[in-house]
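Q: Give me a 3D structure for the following:
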Amino acid sequence: MSGNAWVRQIHRWLAVAFTVTVVATVVALAREEPVVWVSYVPLLPLALLLVTGLYLFVLPYVARRRGRRAVPQR
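A: Below is the predicted model:
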């Protein structure tokens, strides 16, 4: 599996982890005495999603730019 495929797979699993942490946070904060620090738990998967998402967003532009350089000028 190539590096890009790994990043895509990690991004997908991070999305699942983020969704689970958000649901757990909503449940934890809905209790009578909510634990406030639980609201910070989704931030880690969200930050990792940002990094992998930006990488995946930039990939086509980098590939297009590299493709232009590979074509010889006449």
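
Q: all contacts plus neighbour counts: C-alpha atoms, from now on.
A: Noted.

Q: Could I get the full set of helices for this structure?
A: Remark: helices assigned in the chain by DSSP state H are 3-29, 43-70.

Q: and for comparison, fold this next one:
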Amino acid sequence: MAGSKGIRRFHRVVSMVFMATVVFTAVALTIDSSMAWVSYVPLLPLFVLMGTGVCMWFLPQIARRRAA
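A: Got it, this is the predicted structure:
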């Protein structure tokens, strides 16, 4: 279960980074709309969140199979 706690903690930290990048992107696009590349900044933390979310989704099922 120590791995599960680590993944959850990492997921929380990445979610905070994701929210910060979304706020940064919104502010940057309102100031200067010619910087279209800024809209891609939140994608990296979003993909990491998707990976850790899927991992946390399957952790209880894996633990049940190991216990059986």
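
Q: returning to that earlier point: quick one: the helices of structure 1 as JSON lines, columns for distance to residue 35 of structure 1 and mean neighbour count too.
A: Compiled in JSON lines, the helices of structure 1 are given as follows (distance: least, Cα to Cα, whole Å; neighbours: other Cα atoms under 10 Å):
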{"stretch": "helix 3-29", "distance to residue 35 of structure 1": "7", "mean neighbour count": "15"}
{"stretch": "helix 43-70", "distance to residue 35 of structure 1": "16", "mean neighbour count": "13"}
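
Q: Out of those, flag the one nearest residue 36 of structure 1.
A: Closest approach to residue 36 of structure 1 among the helices of structure 1 (Cα to Cα): helix 3-29, 7.2 Å.

Q: on that earlier part again, need the helices of structure 1 in TSV with distance to residue 37 of structure 1, can you?
A: As requested, these are arranged in TSV below (distance: least, Cα to Cα, whole Å):
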stretch	distance to residue 37 of structure 1
helix 3-29	9
helix 43-70	11
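
Q: From the rest of the structure, what touches stretch 56-68 of structure 2?
A: 4, 7, 8 (Cα atoms under 8 Å, 6 or more residues apart in numbering).

Q: Same question for stretch 24-39 of structure 2.
A: In contact with stretch 24-39 of structure 2 (Cα under 8 Å, 6+ apart) are residues 41, 42.

Q: Starting from residue 56 of structure 1, give me the distance back to the closest residue to residue 48 of structure 1 other than its chain neighbours.
A: Leaving aside its sequence neighbours, residue 48 of structure 1 sits nearest to residue 14 (Cα to Cα, 6 or more residues apart in numbering; 7.3 Å). The spacing between residue 14 of structure 1 and residue 56 of structure 1, counted by Cα to Cα, to the nearest Å, is 14 Å.
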